[in-house]
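Colleague: predicted structure and sequence below. I'll ask about it afterward.
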Amino acid sequence: MSLAVRRIAIIGMGLIGGSLGLAFKAARGGKIEITGIDTNELSLIRARQRGAADSVTADSKAGAAEADMVILCTPVLQAAALVKEIAPYLKPGTILTDTCSTKSYLIKEIAAVLPAGVSYVPGHPMAGREKSGIEAADSTLFCDKWYILIPPANSDAAAIEAVRRVVGWTGARITEMEAGRHDRCTALISHVPHIGAAALVNLLSYAEDKDSSIKLAGGGFRDTTRIASSNADMWADVCMTNAGPIADSLDKFSQIIGEVASAIRRGDRACVHGFFAAAQERRDELLQLEQAVTEQPLSNGR
């Protein structure tokens, strides 16, 4: 059975929520109706002006009540709290999904309050920018990027297919993954790099020549630390809800940095050279793999 999705409520009209709204309207136009929900009045005004929503409200309960699909686009701890608030107001047959970066925690929290007749299909788009807010939203943000669905056991097949179809409107590449595996992978390739970028910026605070270092910082430093400009609320929530995998990856990262520091101190050029050579080889492999995947045709119905 194919579930019709005509009314979509997006809670959180920032970068991700706004980009979803823009992408949905670009693909479907008047065939769908989008309600934008946010506590920030300016975000709602701009979402309406930019065409990311047909109507807007700060009332999440009323805004979600008549939706066929509700998409949570907030920091993960806010998402868990929001579901508890709106759950009694969701109509039977509603599909709930989200875009949060951690999954095991959220699946457990939502399962505890999900009403009968409402299906939950967790999601996570592997796309973003260092800037947040509706002004940074872009209808092409998800195009050719991975969008991961993490259906819990015994998920409704029709609901999963409906989320696949709606996500497909964005031009994303859709795949499925188990929650624990997702959280381990994103800790390694997304969460730790954000922490590393923030650490590099904070390292400037310990510099004896901080002002000169800042003045001389060029493209390399800016490129490496670009993602440190990301939303602090979102990343604090990520760390609190994916603590184990993140801490494990940080421990390994610290070990690698410690080994390089020791090799540099003892003047072991061969060891230091091997460190850079191995990284160069691995990154080249990753770029080749990424190129091969990008050249594959989309299979999501676009």
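Modeller: Great, that's in hand. These numbers come from a predicted model, not from an experiment. Numbers count the residues shown, from 1 in each chain.

Colleague: switch to C-alpha atoms for all contacts and neighbour counts from now on
Modeller: Fine.

Colleague: which parts of the stretch 51-200 of the chain are strands?
Modeller: Per DSSP state E, counting those that start in this stretch, the stretch 51-200 of the chain carries strands over the ranges 55-57, 69-72, 95-98, 119-121, 123-125, 146-149, 173-176.

Colleague: hold the first one in mind and look at this next one:
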Amino acid sequence: MKIKRIAIIGLGLIGGSLGLALKKQCGEEVRITGVDHDPKTLELAVQRGAVDYSTNDWKKGVEHADIIFLCTPVLQIIPIVEQILPYVKVGGILTDVGSTKGFLAEKLLGMMPTGIHYVSGHPMTGIERSGIMAADQGLFNDKWYILIPEASTSPEAVAIISQILTWTGARITTMELADHDQCAAIISHIPHVVAAALVNLLGKYPTLEESFKLVGGGFRDTTRIASSNADMWADICLTNSQPITQSLLQVKELLDEMIQAVEKADRPAIHHFFKRAKVRRDILIEETDSHVV
């Protein structure tokens, strides 16, 4: 299948960066149409070169597309697919970038008409800023992009999307559905919840907020992702609720252990809490770095 036209719905950080990366690689060989509800975003996407043409009209946006990337918050994806399906051509492939896959697979797999395919995907990349002005053509470079074959409609469609994504510089891998959602909860979703909690904790001490200029690198680094898009993260929590709540309860157990150790002035227990984390993280980082080509 020769890809000539791509549509990107949702021209925020991920959608905009995807457009910039694909245009850099493909130039005029592939025409990209951007679809968004915000007029300023549509204008800026064209100005920045992320898309060749932009529109807020579903039909004009997708009717000629070989591939349609759905790059909106998770809870917006199902209603959007319902709107665009009448205009998607036979042979077209829809693929999303949502951070939770089980919720979408349950809904989308039963919606696809004969001849239209769906591929479940998730780029493991991002920054704390959002919107088209935060888009970066190098956002996907050397970052993992996960595809979920069991939540997709055909191996052929998965192979096509995999090939297209290599144009962005991403490293492609596959996972099983349940493993993905549990893994994403622990390595992505929970860190965002915890970062937000730390910032909200600071809000309980108004006098300290006035001294934020004194905050060192530790707090800034740990809470950087708390500046991420609230709409996106609200949707993620609602659509991956079981793995997230389970993991948060386990975090609570660990914090309870620490509270008890501090209250009892149990230095060996406190030391063990930090030591086991350091050892485990150092091993994980070493193993990860050793697998980087």
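Modeller: Done, it's in. Everything numeric here is computed off the predicted structure, so don't read it as measured data.

Colleague: and the TM-score between them?
Modeller: The TM-score (TM-score structural alignment, normalised by the length of the second structure) is 0.97; 293 aligned residues with a Cα RMSD of 1.3 Å.

Colleague: turn the strands of the stretch 51-200 of the first structure into a markdown table, including mean neighbour count and distance to P88 of the first structure.
Modeller: Output for these, formatted as a markdown table (neighbours: other Cα atoms under 10 Å; distance: least, Cα to Cα, whole Å):
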| stretch | mean neighbour count | distance to P88 of the first structure |
| --- | --- | --- |
| strand 55-57 | 20 | 18 |
| strand 69-72 | 26 | 13 |
| strand 95-98 | 25 | 13 |
| strand 119-121 | 23 | 14 |
| strand 123-125 | 23 | 22 |
| strand 146-149 | 22 | 25 |
| strand 173-176 | 18 | 29 |
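
Colleague: mind putting those into a markdown table with distance to G196 of the first structure?
Modeller: As requested, the strands of the stretch 51-200 of the first structure are exported to a markdown table (distance: least, Cα to Cα, whole Å):
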| stretch | distance to G196 of the first structure |
| --- | --- |
| strand 55-57 | 37 |
| strand 69-72 | 27 |
| strand 95-98 | 26 |
| strand 119-121 | 31 |
| strand 123-125 | 21 |
| strand 146-149 | 23 |
| strand 173-176 | 27 |
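
Colleague: can you tell which of these is closest to R226 of the first structure?
Modeller: strand 123-125 (19.2 Å; Cα to Cα).

Colleague: so where in the second structure does the closest one end up aligned?
Modeller: The aligned range for strand 123-125 of the first structure in the second structure is 121-123, by TM-score structural alignment.

Colleague: to A27 of the first structure, which of the strands of the stretch 51-200 of the first structure lies closest?
Modeller: strand 173-176 (15.6 Å).

Colleague: could you tell me where that closest one falls in the second structure?
Modeller: Going by TM-score structural alignment: strand 173-176 of the first structure matches residues 171-174.

Colleague: that stretch against the first structure, how far on average?
Modeller: By mean Cα distance after the TM-score superposition for the first structure, the fitted stretch 171-174 of the second structure averages 0.5 Å away from its aligned residues in the first structure.

Colleague: at the geometric centre of the second structure, which residue sits there?
Modeller: S99 (4.7 Å; Cα atoms, centre = their mean).

Colleague: which residue sits closest to that one, ignoring its sequence neighbours?
Modeller: Leaving aside its chain neighbours, S99 of the second structure sits nearest to H122 (5.8 Å; criterion: Cα to Cα, 6 or more residues apart in numbering).

Colleague: repeat for N229 of the second structure
Modeller: S130 (6.2 Å).

Colleague: separation between that neighbour and Y145 of the second structure?
Modeller: 19 Å (Cα to Cα, to the nearest Å).

Colleague: which part of the first structure lines up with stretch 91-98 of the second structure?
Modeller: Under TM-score structural alignment, the match for stretch 91-98 of the second structure is residues 93-100.

Colleague: for the first structure, longest helix please?
Modeller: helix 269-294 (DSSP state H).

Colleague: can you mark which positions in that helix are buried?
Modeller: Residues of helix 269-294 of the first structure classed as buried: V272 (neighbour count, 16 or more other Cα atoms under 10 Å).

Colleague: who does that helix touch, helix- and strand-wise?
Modeller: helix 243-265 (3 or more Cα pairs under 8 Å, 6 or more residues apart in numbering; DSSP states H and E).

Colleague: report the aligned residue range of the second structure for the helix it packs on.
Modeller: Counting by TM-score structural alignment, helix 243-265 of the first structure corresponds to 241-263 in the second structure.

Colleague: outside of the matching stretch, which residues touch it?
Modeller: For stretch 241-263 of the second structure, the surrounding residues in contact (Cα atoms under 8 Å, 6 or more residues apart in numbering) are D181, Q182, A185, I186, H189, I190, C237, R267, A269, I270, F273.
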